[in-house]
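Engineer: Quick one: sequence and predicted model below, then my questions.
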Amino acid sequence: MRNNIYVLHERGTVSHFIGLEYYASTVNADVQFREFSITRFLLKSIFRLDYNLFIKQIKNIIFLISLSFTSKRTVIVGIAPLDWRMVFLRFLLKGHRVFYFTSWSDWSGKYYPKKKLNSCHFIRKTWRKFLEEDITGVFSVTNTGLKSLTKHYKIKVSTSVVYHSYKKLETHAIPTEFSDKIKLIYVGRLVKEKGIKELIELIKKLDPTKFSLTIVGAGELKPLVEKNAKEISNIEYKGFISSKKDLWKLFHAHDVQLLFSRKSDRWEELFGMVIIEAMANGVITISTNHSGPKEIIDHNINGFIIPDDSSLIENTKEILENKLSNLEYLKEQAEIKAVKYSAKNISFKWKSLLNE
C-alpha cells in the first residue's frame, strides 16, 4: 500500500513541489495536493457550473474535516506568514506530522503579504505557537528566508532548504536562421511589478540589428505588449505557452533572459522558476537584485544581478552591449549551475527531513 504525503496550501503551484514528488516516487508514496482557500472557489464553481472545480472543493472540504478524525498524517503546510486562517488550521492539524513550507524571505515584521489582521496580537501569538511548538520541521525555498525565520522565531526543529526544481526535458531547439543577434527573452506575467514597461523601453534603446526580444506570457499589460510587438520590428510576442516542452524549446533558441521584477511593500521575486529553467537550457538571466534571484545567480559567472532602481535600463544596456564577449562561457556556466536544481538533487533535501 502506498503512503500519502499531503501538501496543504492556499492556491499553490504544483510545479513548486517537483523535488518532493521525485522523493515520493523513491519511497513508494504519493503526493496529494489539497487547498484551504475554499469558499470563493466553491461559489465560483456553482455560478459557472464548473463540475471539476466543484469536485475539487468538495475533496478539499472532506480532507480538512478528516484531519480532525485522523492522526499521524504527513502534512506539508504552505501558508503565507500571519495569514489569519492559521487559527483554524492549527486546530485541525493537531496530532499530525506537520512540516511548514515557506518561500517568504523577510520575517522581521516590516512587511508581510497578508495585510488582513496581521497586526492582531492573537494572530501573531497563534503563529508563534505554530512555528515554535507544533511543527516537525521547516522547508524553506531559500537560505535567505530560512535565516530570517530562525532569527525572529525560536525554531527548535530540523530545517532544510528545498529550492524549486525542474524535470529535465529532452527537446530540440526551434530551427532558426543563423544570426549574429543576441536573442533576448522574457517569460512570465505581463504585469507592472514584472517590469514589462521597462523591458519595452530597453528594447527601444538597443540596436535592432544586434538584439531581438521574445515575450511570453499573459496579463493585464498584454495590450501594451501586442501594440509594441506590431510597431517594433525586433519584438515578437508569443502569447501564453502552457506546454513546458514548447517553452523549453523556445528557451533553447535564446541567449539571455531578462527579469526586471520591481519590489513593492507586498511583493518581491522570492525564487524565480524561470531562472533555473532557462539555465538548464543554456540561457543566462539578467535580474534585479531580489532575494530569490540573488541566491541562484552568480554575478558575472552564470548571469547578472542589477539594482532594482531607476538605472535598471541603463545598467542592462551596458551589460548587453559591453559585457557579453564571453557569452558562450556564461551560457555553459548557467547549465552547470542548473544541475544543482534538478528534481533528483532537490529530492535529497526533502528526504533529509521527511525520513527523520
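Structural biologist: The structure has been received and is ready for your questions.

Engineer: Could you use CA atoms for every contact and neighbour count after this?
Structural biologist: Fine.

Engineer: Now N315. Nearest residue, chain neighbours left out?
Structural biologist: Once flanking residues are discounted, N315 sits nearest to I306: 7.0 Å by C-alpha to C-alpha, 6 or more residues apart in numbering.

Engineer: right, and that neighbour touches T285 too?
Structural biologist: No. Using C-alpha atoms under 8 Å, I306 is not in contact with T285, being 10.7 Å away.

Engineer: most residues in a single helix of this protein, which one?
Structural biologist: Scanning the chain for the helix with the most residues, using DSSP state H, yields helix 51-67.

Engineer: so after that helix, what's the next helix or strand?
Structural biologist: Next helix or strand after helix 51-67 toward the C-terminus (DSSP states H and E): strand 74-78.

Engineer: Which strands or helices does that following strand pack on?
Structural biologist: When contacts are defined as 3 or more C-alpha pairs under 8 Å, 6 or more residues apart in numbering; DSSP states H and E, strand 74-78 sits against strand 3-9, strand 97-102.

Engineer: what's the straight distance from one end of stretch 67-75 to the other?
Structural biologist: Stretch 67-75 stretches 10 Å from its first residue to its last (C-alpha to C-alpha, to the nearest Å).

Engineer: can you pull the buried residues of it?
Structural biologist: 67, 73-75 (16 or more other C-alpha atoms under 10 Å).

Engineer: ok, now stretch 153-170?
Structural biologist: Buried, per 16+ other C-alpha under 10 Å, within stretch 153-170: 155, 159-167.

Engineer: One more to weigh against that first structure:
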Amino acid sequence: MKNKDMTIAEICLNDALGGLELTAANCFEYFKNKTNCYAIVAPDTKLDKLIDNKNKFTVKRNKILPLIPAFKLAKLIDNNNIDILHFHLGKDIIPIVLAKIISKKKPIIIYSRHMNMTRFKNDIYHRWLYKNINMLHAVSRQVKEQLEKYIPSSARPPIELVYLGTKESSIDENKIETLKSKYNLENTFVVGMIGRIEDEKGQHILIEAISKLNNPNVKALIIGSAPREEYMKKLKEMVKSLNIEDKVIFTGFTKEVNEHMKLCDASVLATKKETFGLVVIESMRNKVCTIATNNGGPLEIIDDNINGLLFDRTPQDLASKIEYLYNNPDIKNSLASSGYEKAKREFDYETQMQKLYNAIQSV
C-alpha cells in the first residue's frame, strides 16, 4: 500500500547516463510504488528519454544563473506538494537548496553521494549549503568516511550508509546467440568492460593488457559510448598501432546491457577512484567473473580470490589476471558462482532500495 502522506521528488539534472543517473531512475521506479513520487530531470537527455512517465518534469541546470532553475523547482515543489527532494549529483546542490528556501513548502533535502569528496567544506558558503540538507546517503564506507572527514561536524547532516543493489534480470538467450554471431565470438574468451568510455574508466588499460597477452582466443568487448570523441579516437588509434584490431570490439551504446554482459567470461572495472562499483555487482549477479581495481568501492564488494579478483591497475597485472582465468576455467567458474551468491545476499536490489526508502522515511 502506498504512503500517500509523503511525496518525493527524484532529481538528477545531468546530461550523461551512467551508474549515478541509472540509480536516480531506479529510485524513482521503486519509490513511485511506495508513495507519491516525481522525477525531475534535464530536458532532451538520455535520462529524460529513459524515464517515460506522466510524473516527470524537466528543469535545465544553469551554472551561471542558478536562480532560474531554482525558481522553477520551487514552483514544482509548491504546486505538487513535494515533501522531500532526493538528489544524486553535487552540481545540483545549489539550485536545490535555493529552491527549498524560495518555496513555501520548505521540503526536506536528501543527498545521495556517489562521487569521491576530496576537499574540505569548511568555508561559510559550503557550511550554509550543508546546513540546508537534512540527510546524506553514502553509497559506500569510503564515501561515508570522506563525508565525515571533509564536512565539519557543525554543518554535517546525519549520514546513512546504504549500498546500491542490483536485480537478477531476465535474459534473452536468443539475443545472446545473435550477439555472439554479430561480434564473431564463437570459441572465444571474452573480457568485457561496461560503462562510459572515458580516460578515468581505463579502457586503455584493458586494450594494452590484451596486446600483452598475445592470445588469439582472447578478445576485449568494450561496451558503452564516449561523451568525448577525442578519447575514443585515441583508443582506436591505440588498437591500430598495437595491431590488435581483430581482438578489440567497440559495441557503442546499448540498452541490452545484461545480454552483452552474458557474452563475457570476465568483466573488468579499471576505474582509478571508484566509490562503489555498480557494474561490479551487476557482473556478479550475471554470474560473470569480475576483475576490479584494488582500491575504493571494489574492496567493499570483492573478496580477492574468493568471489572475484583485484588488480593494481597496471596492464601487466590485468593481463596476468586474464591469463590466470583463461588457463583455469574451473577457478573462473567458482569465482563467478561465489560472486553471484555474494551479490544476491548483500547487494539485492529490493533489499537495498527498501533500506534507502526506510532511511528517507525516517528523516
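Structural biologist: Sure, I can see it. Since the structure is predicted, the reported quantities are computational estimates derived from the model, not experimental observations.

Engineer: that older thread, redo the buried residues of stretch 67-75 of the first structure as TSV? Include distance to L250 of the first structure.
Structural biologist: Output for the buried residues of stretch 67-75 of the first structure, formatted as TSV (distance: C-alpha to C-alpha, whole Å):
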residue	distance to L250 of the first structure
L67	44
R73	41
T74	38
V75	37
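
Engineer: re earlier: with distance to G292 of the first structure and mean neighbour count as added columns, please give the helices and strands packed on strand 74-78 of the first structure in TSV.
Structural biologist: As requested, these are exported to TSV (distance: least, C-alpha to C-alpha, whole Å; neighbours: other C-alpha atoms under 10 Å):
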stretch	distance to G292 of the first structure	mean neighbour count
strand 3-9	20	19
strand 97-102	13	22
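
Engineer: To T39 of the first structure, which of these lies closest?
Structural biologist: strand 3-9 (14.3 Å; C-alpha to C-alpha).

Engineer: which residues are contacting whichever helix or strand comes after that closest one?
Structural biologist: Next in sequence after strand 3-9 of the first structure, counting helices and strands by DSSP H and E, comes helix 18-26. With contact meaning C-alpha atoms under 8 Å, 6 or more residues apart in numbering, helix 18-26 of the first structure is reached by 5, 30-31, 162, 164-167, 342-348, 350-351.

Engineer: how about the strands in the stretch 51-200 of the second structure?
Structural biologist: In the stretch 51-200 of the second structure, strands defined by DSSP state E, counting those that start in this stretch lie at 56-58, 84-87, 108-113, 135-138, 159-161, 189-194, listed in chain order.

Engineer: Reformat the ones you listed as CSV; add distance to L50 of the second structure.
Structural biologist: Output for the strands of the stretch 51-200 of the second structure, formatted as CSV (distance: least, C-alpha to C-alpha, whole Å):
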stretch, distance to L50 of the second structure
strand 56-58, 11
strand 84-87, 17
strand 108-113, 20
strand 135-138, 24
strand 159-161, 27
strand 189-194, 18
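
Engineer: P293 of the first structure matches what in the second structure?
Structural biologist: Under the alignment (TM-score structural alignment), P293 of the first structure maps onto P298 of the second structure.

Engineer: That match should be in a strand, yeah?
Structural biologist: No. According to DSSP: H, G, I helix; E, B strand; the rest coil, P298 of the second structure belongs to no strand; its state is helix.

Engineer: mind listing what it touches?
Structural biologist: 274-277, 280, 292.

Engineer: Redo these as JSON lines? Include neighbour count, secondary structure and distance to K234 of the second structure.
Structural biologist: Putting the contacts of P298 of the second structure into JSON lines (neighbours: other C-alpha atoms under 10 Å; DSSP: H, G, I helix; E, B strand; the rest coil; distance: C-alpha to C-alpha, whole Å) gives the following:
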{"residue": "E274", "neighbour count": "23", "secondary structure": "coil", "distance to K234 of the second structure": "23"}
{"residue": "T275", "neighbour count": "24", "secondary structure": "coil", "distance to K234 of the second structure": "26"}
{"residue": "F276", "neighbour count": "27", "secondary structure": "coil", "distance to K234 of the second structure": "27"}
{"residue": "G277", "neighbour count": "24", "secondary structure": "coil", "distance to K234 of the second structure": "25"}
{"residue": "V280", "neighbour count": "27", "secondary structure": "helix", "distance to K234 of the second structure": "26"}
{"residue": "A292", "neighbour count": "27", "secondary structure": "strand", "distance to K234 of the second structure": "23"}
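
Engineer: What is the nearest of those residues to T45 of the second structure?
Structural biologist: Nearest to T45 of the second structure among the contacts of P298 of the second structure: G277, at 23.2 Å, using C-alpha to C-alpha.

Engineer: gap between the closest one and I207 of the second structure?
Structural biologist: Using C-alpha to C-alpha, G277 of the second structure is found at 20 Å from I207 of the second structure.

Engineer: For A278 of the first structure, see how far away the residue mapped onto E274 of the second structure from the first structure is.
Structural biologist: Using TM-score structural alignment, the equivalent of E274 of the second structure in the first structure is E269. According to C-alpha to C-alpha, E269 of the first structure and A278 of the first structure sit 16 Å apart.
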